[in-house]
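Student: Structure of the sequence below:
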Amino acid sequence: MNKVAIYPGTFDPITYGHIDVIKKSLKLFDKIVVAVSDVSNKNYLFNSNERIDIVNKALFKDLKLNRKKILVVSFSSLTTDLCKKYKSNVILRGLRAVSDFEYEFQLAGMNRKLNNNIETIFLMSDVENQIISSKFVKEIVKLNGDIKKFTTKSTIKSLKEKYE
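Tutor: Have a look, this model is predicted:
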């Protein structure tokens, strides 16, 4: 039986923190659905098609991860509906610091109330990547800072093109 996990997020842009979670989850599941949120109440730097392209390039071009084990999709539904669509009962969430936990705990509880067959699994990125956030990466690149330690080459290129 294929064990599928859903990893939802904005990925605006994808960082090494996100990538750590994906790599760790590949050891636990047969397939990971990286679900790029397209909820309209957020103020994204990149639209959903751009973010999907950036994630695909980062995972498959830069890092050469296995395309057969990762599917990158856009979604604007409830994550629990996405789980149903991909026959998954697992939602993956990344934790950076204790400050993330309260929000993530509430979100996991709400998802559990929506569908009590769904479990949320929290994974931490490696210590050196726990401080990385998409928000900070965007701020650093906007101010012409070096973000090589935070994300992949193709993502850096996309960010620089956006701010030119």
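Student: rest of the way, CA atoms for contacts and neighbours
Tutor: Noted.
Student: Please report how far G94 lies from K153.
Tutor: Per C-alpha to C-alpha, to the nearest Å, G94 is found 22 Å from K153.
Student: between the two, which one's more packed in?
Tutor: For G94 versus K153, neighbours defined as other C-alpha atoms under 10 Å are more numerous around G94 (23 against 16).
Student: Going C-terminal from the longest helix that the chain contains, what's the next secondary structure element?
Tutor: Longest helix in the chain, counting residues (DSSP state H): helix 98-114. Per DSSP states H and E, the first helix or strand lying C-terminal to helix 98-114 is strand 119-124.
Student: got the angle for that following strand vs helix 98-114?
Tutor: Orientation check (axes from the mean of the first three to the mean of the last three C-alpha atoms, to 10 degrees): strand 119-124 against helix 98-114 gives 170 degrees.
Student: Please name every helix or strand in contact with whichever helix or strand comes after strand 119-124.
Tutor: Per DSSP H and E, the first helix or strand lying C-terminal to strand 119-124 is helix 134-142. Under the contact criterion of 3 or more C-alpha pairs under 8 Å, 6 or more residues apart in numbering; DSSP states H and E, helix 134-142 touches helix 153-163.
Student: I have a second one here; can you model it like the first so I can compare?
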Amino acid sequence: MRTGYLAGSFDPMTNGHLDVLVQGLNLCDKVVIGVGVSATKKPMFSAEERERLIFASLAEVLPGRVDDVTVETFSELTVTAARKAGASVILRGLRDGTDFDYEMQIAGMNAEMAPDLQTVFLPARASNRHITATLVRQIAGMGGDVSPFVPKPVDAAIRAGRE
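Tutor: Take a look at the predicted model:
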């Protein structure tokens, strides 16, 4: 059984994150989502809320694979968390050339630290290439409509937080 590890903040889960997760499930039997937590950052959603939104979002597009996903929080190196999760593959999404250059550096460092883990790059669909969680947080924070950029459960949670 091949287990993939998909790390990120998922704050909030975007359509781009969901796209990469679905692609990862096409390659792996199981995907562990590592929700990065930092004591110094103020998140939009708690780790527990992010987990709930990840599952709700996946259930809308791929309900038959929800049981093949687990979510855990981590604050250590991704390679350490991936090993603890039993992963053999680290899944990384790419939006553009800038992402590629940055991710290649990370993949190289990870390969030195953990040669047993293979990094797999998954290209974002054209409709998702411009989406970042940072921009979604900024738009939402200013009262803008983020519905084109996030799954429906995430949009509903953001809207509920404004009320």
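Student: Look at N129 of structure 1 and say how many residues are nearby.
Tutor: By other C-alpha under 10 Å, the residues close to N129 of structure 1 number 19.
Student: From what I see, it and F150 are in contact.
Tutor: Yes. Using C-alpha atoms under 8 Å, N129 of structure 1 is in contact with F150, at 7.4 Å.
Student: Next, show the common contact partners of those two.
Tutor: Common contact partners of N129 of structure 1 and F150 (C-alpha atoms under 8 Å, 6 or more residues apart in numbering): 16-17.
Student: Quick one: residues contacting N47 of structure 1.
Tutor: Applying C-alpha under 8 Å, 6+ apart to N47 of structure 1 gives the contacts D38.
Student: ok, it to L59 of structure 1 distance?
Tutor: Applying C-alpha to C-alpha to N47 of structure 1 and L59 of structure 1 gives a distance of 18 Å.
Student: cool, and Q106 of structure 1?
Tutor: 29 Å.
Student: So which of the two has more stuff around it?
Tutor: Taking other C-alpha under 10 Å, Q106 of structure 1 and L59 do not tie; L59 has more neighbours (21 against 11).
Student: which residue lines up with the more buried one in structure 2?
Tutor: Aligning on TM-score structural alignment places L59 of structure 1 opposite L58 in structure 2.
Student: Which strand or helix spans its match?
Tutor: Using DSSP H and E, L58 of structure 2 maps to helix 47-61.
Student: Taking helix 152-162 as reference, get the angle to that helix.
Tutor: Interaxial angle, helix 47-61 of structure 2 versus helix 152-162 (the same axes, to 10 degrees): 140 degrees.
Student: Next secondary structure element downstream of helix 47-61 of structure 2?
Tutor: strand 69-74.
Student: Identify each buried residue in the helix or strand following that next one, please.
Tutor: Heading C-terminal from strand 69-74 of structure 2, the first helix or strand you meet, by DSSP H and E, is helix 78-84. By neighbour count with 16 or more other C-alpha atoms under 10 Å, helix 78-84 of structure 2 contains the buried residues 78-79, 81-83.
Student: for stretch 58-71 of structure 1, same thing?
Tutor: Buried positions in stretch 58-71 of structure 1, judged by neighbour count with 16+ other C-alpha under 10 Å: 58-59, 65, 70.
Student: coming back round to it: against which helices or strands is the longest helix of structure 1 packed?
Tutor: Secondary-structure packing of helix 98-114 of structure 1 (3+ C-alpha pairs under 8 Å, 6+ apart): helix 79-85, strand 119-124.
Student: which of the residues in that helix are buried?
Tutor: Residues of helix 98-114 of structure 1 classed as buried by neighbour count (16+ other C-alpha under 10 Å): 104, 108, 111.
Student: Reformat those residues into a markdown table and put distance to I14 of structure 1 next to each item.
Tutor: Below are these laid out as a markdown table (distance: C-alpha to C-alpha, whole Å):
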| residue | distance to I14 of structure 1 |
| --- | --- |
| E104 | 19 |
| A108 | 22 |
| N111 | 23 |
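Student: Out of those, the closest to V137 of structure 1 would be?
Tutor: Taking C-alpha to C-alpha as the measure, V137 of structure 1 sits nearest to E104 out of the buried residues of helix 98-114 of structure 1, at 21.3 Å.
Student: Could you check which residue of structure 2 pairs with that closest one?
Tutor: Alignment note (TM-score structural alignment): E104 of structure 1 maps to E103 of structure 2.
Student: No further queries at this time; thank you.
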